[in-house]
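Undergrad: The following comprises the amino acid sequence and a computationally predicted model.
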Amino acid sequence: MTFTTRPEITGTFGVATSTHWIASAVGMRMLEHGGNAFDAAVAMGFTLHVVEPHLNGPLGDMPALIWPTDADRPVMICGQGPAPAGATIAHYRGEGLTLIPGSGLLATVIPGAFDAWMLMLRDHGTMALRDVLEPAIHYARHGHPLLPRVVNTIAGLADFFRDEWPTSFATWMPGGAVPEAGALFRNPALADTWDRLLAEAEAAPTRTAQIDAACKAFSQGFIAEAIDDYLRDACVMDAAGGRRKGVLTGQDMAGWQAGYEPPVPTDYHGWTVWKGGPWTQGPSLLQSLRVLSGLDVGAMDLNGAAFVHTVTEVMKLSFADREAYYGDPLHSEIPMETLLSDSYAAARRAQLSDHASTEQRPGQIAGLEALAQAAVTRAATDFGTGPGPGAGEPTMAHLTERRGDTVHIDVIDRWGNAVSATPSGGWLQSSPVIPGLGMPLNSRAQMFWLDEGLPTSLAPGRRPRTTLSPSMALGPDGTRMAFGTPGGDQQDQWQLIFLLRLIHGGLNLQEAIDAPLFNTAHLQASFYPRGTRPGHLMVEPNFGTSVIDDLRRRGHALEVAEPWTVGRLTAAARTPDGLLRAAATPRLMQAYAVGR
């Protein structure tokens, strides 16, 4: 039996796994009190806003795959808000920008997470709004032990908060000092916000009417009014080094709602894998599977240099296509059928070699050659950086903690209902706290380009091409699996590696998560300042010296990470006989799986 850092959780009643142990425990509490996976996920999501405020918030974004037990396939809940009406390329260019800043008020899109959680709760959950909000209110009101990474994030921005974002200074540095790691930290303004929301919602007569009333209070009532009032006059420093006003209005919020859409599937070695549409980066994982399906991955050492090299080179091709062709399919024609076709995968497979590529190589699609060329040109452009804070969304301890990240949730209940959700945005370092609300806005607009004619060009009503990418899969024996990870551009790299090891290595969930990980920053970064690192490959040192030396000989620009610092995967699965399994990464010592 392979040693793992912790057991794979097994049981029949329910499993909940997330990037913070408190959220996982909250999810299990909902299941113990008779709730289903959807109730548990909502309660976990709002708890994560409180305990991981550097990684997500109520004014952020939230795509989720949900799989009701009686459905034959999952469905996507789109909690990705689009660009506001005033978010035009002309306006941003007029502000002296060539890139959308990674922080500040122009970086925001319409907040999407709250409405998406409410949609899940109303249509699929069973519990009252108060039941799922009470844990978050408790930890915001009475305190939770503050993570060292939150403290480090606040400490790195202490002077900036004091000088430029006074509402954030008051929220994150109560008493004027950086809080202590492990000490109880409170956000009473956030608790007050949810208490007021509940008071207004519970005036409605039924559970459904109360959830609808909460949505109205958020998008048209006191929360939207507070955001509108603040943004009317606020002019704050951003990551590009200038003080600028935002364009989001209460009217923008009132005009948008979360919704459902079908995910995109592909088949691989008897498995069916579902990802979000091309407004996410999810199809890049599916493209990688299509290319790999023509190679004998199962014959490779899954911790060997050939595996690492091959998977890395395939991911470079898939992410080049992501940059060239992905975007909001409601606003652009996305050639998804071509990108996932056998013939296209074969053509991309022929581009692989034994040497690491340092080129950006989007595939050539008839009629769309200009998009491919534009992606190559952007990747070769040095955009520079501004002196301001809050750029980026990498994830691990070896990267600057001033940058934002994401969280992830997987839940399966005793009936077989399943959720995979990747909430993000609204980080404490992304934007000033809205006065009286205890929460900052998101910075997802930084994923747009300020160039015309692209699927990812900034335009009112268009969704940014997000990195957020939950996953679900169906095994050949009928096993249903929910899995995912934070990690910006790395999300569909780490998930691909996990899935390949699970399918080809016969590993259990925890073994597949514990195995050494790698990722590349060769691709065009999705976050300000949008750089590339041609040929880059980061590996964990437990691959061993011989594998690392072999990868160098193959031409990779190798970066060896600190031990146990790459990837934040969690996963849950249910076999047809009702046996539940769950696992969580030991990396960063935060994530936990629970169940019985």
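TA: Sure thing, it's come through.
Undergrad: all contacts plus neighbour counts: C-alpha atoms, from now on.
TA: Fine.
Undergrad: counting contacts, what elements does the helix ranked longest in the chain pack onto?
TA: In the chain, taking DSSP state H as the definition, the longest helix is helix 305-325. Packing partners of helix 305-325 (3 or more C-alpha pairs under 8 Å, 6 or more residues apart in numbering; DSSP states H and E): helix 283-292, helix 369-379, helix 545-553.
Undergrad: What residues of the second one count as buried?
TA: By 16 or more other C-alpha atoms under 10 Å, the buried positions in helix 369-379 come out as 371-376, 378-379.
Undergrad: Show me the one of the helices and strands packed on helix 305-325 that comes nearest residue 319.
TA: Smallest distance to residue 319 across the helices and strands packed on helix 305-325 (C-alpha to C-alpha): 6.1 Å, for helix 283-292.
Undergrad: So which residues make contact with the closest one?
TA: 264-266, 268, 273, 275-277, 311, 314-315, 318-319, 321-322, 339-342, 345-346, 348-349, 492-493, 495-496 (C-alpha atoms under 8 Å, 6 or more residues apart in numbering).
Undergrad: now it and helix 305-325, what's the angle there?
TA: Counting by axes from the mean of the first three to the mean of the last three C-alpha atoms, to 10 degrees, helix 283-292 lies at 130 degrees to helix 305-325.
Undergrad: just to revisit the earlier point, which among the helices and strands packed on helix 305-325 is found nearest to residue 219?
TA: Once the helices and strands packed on helix 305-325 are compared by C-alpha to C-alpha, helix 283-292 is nearest, at 30.5 Å.
Undergrad: separation between residue 404 and residue 194?
TA: To residue 194, residue 404 is 24 Å away according to C-alpha to C-alpha, to the nearest Å.
Undergrad: dropping in the other structure now:
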Amino acid sequence: MTSFTTRPEILGTFGVVTSTHWIASAVGMAILEKGGNAFDAAAATGFVLQVVEPHLNGPGGDLPVICYDAAGDKVEVICGQGPAPAAATIARYRAEGLGLIPGDGMLATVIPGAFDGWMLMLRDRGRLPLRDVLEPAIHYARNGHPMLPRVAATIEGLGDFFEKEWPTSHATWLPGGAAPAANALFRNPVLADTWERLVTEAEAKSGREAQIEAARDCFYRGFIAEAIEAFVARTEVTDGSGARHKGVLCGEDLASYAATVEAPLTHDYHGWTVAKTGPWGQGPVLLQALALLEGTGIEHADPVGADFVHLVAEAMKLAYADREVYYGDPAFVDVPLETLLSRAYNDERRKLIGAAASFDLRPGVVPGHEAQVERMMRIIDGLGVSETGVYEPTMAHLSEKRGDTVHIDVIDRWGNMVSATPSGGWLQSSPVIPELGFCLNSRAQMFLLDDGLPTSLAPGKRPRTTLTPSIALRDGRPELAFGTPGGDQQDQWQLSLFLRLVHNDLNLQQAIDQPLFHTTHFPASFFPRQRQPGHIMVEESFGEAVIGELRRRGHSLEVAPTWSIGRLTAARRDADGLLRAAATPRLMQAYAIGR
């Protein structure tokens, strides 16, 4: 017996690509058909997503990747998360009269890391020439792509602000003074010229690796870096603080940057091993939530029932509370991950999960960190609570004026596997650099302007992002790549997906189609950093009985329309080599392809 799904689970043996836009997925599949591997396909998909989902990511953004290289039989993290510029000090920002870093504008920018992350992956793991990887993005930027209705609405809503405050963005996104119509062809010829010049300059070198190195030089030490430095130096614009500010990013910051490769953090759960980024992202919260859920009976819960929602939400409240007081760039701060992910610690924390909804933010206290926890909680209390929602904009019924994220999962016929969550540099971040056709990011808003905390602003420090791709191994064999856009909700939606796959006889599409939920009980990572104690948002497709039971348990419930929460995608490789892929129907953009 099969149950209805919104689209088929894609099955094949040659390769699968799934992403948050159908054109990008098709491009990734075309790269596989051309003889490229998963790394080539993921990069090409990523560059196209910058063009077709510009409200969610851009060339000036950031990139975490978790990948499995079949040749080396190793799962690794590629960190394309740029750090704060050398001049980005707390004193400098406080001198501007700021208590929080704005969510947009020039001061919110860190070093763009996505491009170098893609190039590092291509150089060490890819097969195809650089031009083959960038050509699809150049094509869609130059010849046009159908403008998503949500992007058109975002641009229209920002039109007056762009015209008055960010004229270079107005010229790019409202050519001729008019916002683009939904589904009309839209072009960004300046971005096409940027990538074409970069590829042409790179091709002056002989050999694939040399060309990729030349491309890295073009971006971080060549004409792109020069244009970025000149624009930041001359540009002062209004940002989310309501005041006008100039940025602090300079050419030396760009020239000194390089993406890195790291070992993933892992946690074992019911025969699976889940691999995530380090605590410069929020990935460890999913691992801790799995540790918290051991022994709760979650494996026996109806995956669309009230017990499931309650247990997952309460575990996430505890894991995210620990994120708030402990996570940060481990190159700068001592993050006690060994304790936070340990059985003993989570056995104690699990006792806090009761039959009723919790409304208090309850981080654990790791010995040696008592003062840090106390101070961080005072700051969180000062940020206040919100009655109107503190979400990111993945859900269709919410604001279309804030940036978000995209996601890509690829598996090729050799068993290589990529899970990537590019973000930042969206069109709402900061003004377009007119010579380049793209803008910088706003990731610095994750930092706090208070000294001595894990997320305190400091030069060279990576912000604690929400970007969190996933790979899961089954009995030691890489099997599943999955992820989603969604800010603080990313690991919540991924946790539900993973649990439903592990404990129920569901295929990828069935699991993705099931109703979703999340909590905003903890402080948001984005300006203005507020929270909603006890809150859960659930899709109405859970049904009246489940929703009523959750209310009875005391949850502050917000019911969202069906098909409005989350943008999950996933790809899977069975032990016999059968490949599977699926993509959410929500927002009608994501698509899985394969054969």
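TA: Structure's in. What do you need? The shown structure was predicted, so the numbers you read here are calculated from the model rather than taken from an experiment.
Undergrad: Could you verify my assumption that residue 453 of structure 2 touches residue 374?
TA: No. Between residue 453 of structure 2 and residue 374 there is no contact under C-alpha atoms under 8 Å: 10.9 Å.
Undergrad: Now find how far off-centre the longest helix of structure 1 is within its chain.
TA: 20 Å (C-alpha atoms, centre = their mean, to the nearest Å).
Undergrad: And for stretch 185-204 of structure 1?
TA: 26 Å.
Undergrad: Please spell out which residues along it are buried.
TA: Across stretch 185-204 of structure 1, burial judged by 16+ other C-alpha under 10 Å covers 185-198, 200-202.
Undergrad: List the contacts of residue 412 of structure 1.
TA: By C-alpha under 8 Å, 6+ apart, the residues touching residue 412 of structure 1 are 14-16, 37, 418-419, 572-574, 580.
Undergrad: Could you say which one of the helices and strands packed on helix 305-325 of structure 1 comes nearest to residue 478 of structure 1?
TA: helix 283-292 (19.6 Å).
Undergrad: what's the mean distance for that closest one versus structure 2?
TA: Aligned to structure 2 and superposed, helix 283-292 of structure 1 gives a mean residue distance of 0.3 Å (mean C-alpha distance after the TM-score superposition for structure 1).
Undergrad: just to revisit the earlier point, filter the contacts of residue 412 of structure 1 down to just the ones in strands.
TA: Among the contacts of residue 412 of structure 1, the subset assigned to strands under DSSP state E consists of 14-16, 418-419, 572-574, 580.
Undergrad: Most neighbours among the residues you listed, which one?
TA: residue 16 (38 neighbours; other C-alpha atoms under 10 Å).
Undergrad: With structure 1 overlaid, how far apart is the helix or strand hosting residue 91 of structure 2 on average?
TA: Element membership for residue 91 of structure 2, per DSSP states H and E: helix 90-94. Taken over the aligned residues, the distance from helix 90-94 of structure 2 to structure 1 averages 0.4 Å (mean C-alpha distance after the TM-score superposition for structure 1).
Undergrad: okay, that helix sits on what stretch of structure 1?
TA: Per the alignment by TM-score structural alignment, helix 90-94 of structure 2 matches residues 89-93 in structure 1.
Undergrad: Show me the contact partners of that stretch.
TA: Contacts of stretch 89-93 of structure 1 (C-alpha under 8 Å, 6+ apart): 98, 100, 450-452, 457-459.
Undergrad: Can I get these in JSON lines including neighbour count, secondary structure and distance to residue 442 of structure 1?
TA: Formatted as JSON lines, the contacts of stretch 89-93 of structure 1 follow (neighbours: other C-alpha atoms under 10 Å; DSSP: H, G, I helix; E, B strand; the rest coil; distance: C-alpha to C-alpha, whole Å):
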{"residue": "98", "neighbour count": "15", "secondary structure": "coil", "distance to residue 442 of structure 1": "20"}
{"residue": "100", "neighbour count": "29", "secondary structure": "coil", "distance to residue 442 of structure 1": "13"}
{"residue": "450", "neighbour count": "22", "secondary structure": "coil", "distance to residue 442 of structure 1": "19"}
{"residue": "451", "neighbour count": "15", "secondary structure": "coil", "distance to residue 442 of structure 1": "22"}
{"residue": "452", "neighbour count": "12", "secondary structure": "coil", "distance to residue 442 of structure 1": "23"}
{"residue": "457", "neighbour count": "21", "secondary structure": "strand", "distance to residue 442 of structure 1": "18"}
{"residue": "458", "neighbour count": "28", "secondary structure": "coil", "distance to residue 442 of structure 1": "16"}
{"residue": "459", "neighbour count": "23", "secondary structure": "coil", "distance to residue 442 of structure 1": "17"}
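Undergrad: Dump those to TSV, plus distance to residue 214 of structure 1.
TA: Shown next, in TSV, are the contacts of stretch 89-93 of structure 1 (distance: C-alpha to C-alpha, whole Å):
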residue	distance to residue 214 of structure 1
98	38
100	32
450	35
451	38
452	38
457	33
458	30
459	29
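Undergrad: and which of these is nearest residue 438 of structure 1?
TA: residue 100 (24.8 Å).
Undergrad: Hmm, that closest one is touching residue 530, no?
TA: No. In this structure residue 100 of structure 1 lies outside contact range of residue 530 using C-alpha under 8 Å: 9.9 Å.
Undergrad: The helix or strand where residue 583 of structure 1 lies: average distance to aligned residues in structure 2?
TA: Assigned by DSSP H and E, residue 583 of structure 1 belongs to strand 580-584. Averaged over the aligned pairs, strand 580-584 of structure 1 sits 0.4 Å from structure 2 after superposition, using mean C-alpha distance after the TM-score superposition for structure 1.
Undergrad: Buried residues in stretch 231-244 of structure 1, which are they?
TA: 231, 235-244.
Undergrad: Let me have the residues you listed in a markdown table, extended by distance to residue 585 of structure 1 and secondary structure.
TA: Below are the buried residues of stretch 231-244 of structure 1 laid out as a markdown table (distance: C-alpha to C-alpha, whole Å; DSSP: H, G, I helix; E, B strand; the rest coil):
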| residue | distance to residue 585 of structure 1 | secondary structure |
| --- | --- | --- |
| 231 | 39 | helix |
| 235 | 40 | coil |
| 236 | 37 | strand |
| 237 | 36 | strand |
| 238 | 33 | coil |
| 239 | 31 | coil |
| 240 | 34 | coil |
| 241 | 36 | coil |
| 242 | 39 | coil |
| 243 | 40 | strand |
| 244 | 40 | strand |
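Undergrad: Could you give the number of residues near the residue lying closest to residue 272 of structure 2 once chain neighbours are set aside?
TA: Nearest residue to residue 272 of structure 2, sequence neighbours excluded (C-alpha to C-alpha, 6 or more residues apart in numbering): residue 474, at 4.4 Å. Neighbours of residue 474 of structure 2 under the rule other C-alpha under 10 Å: 18.
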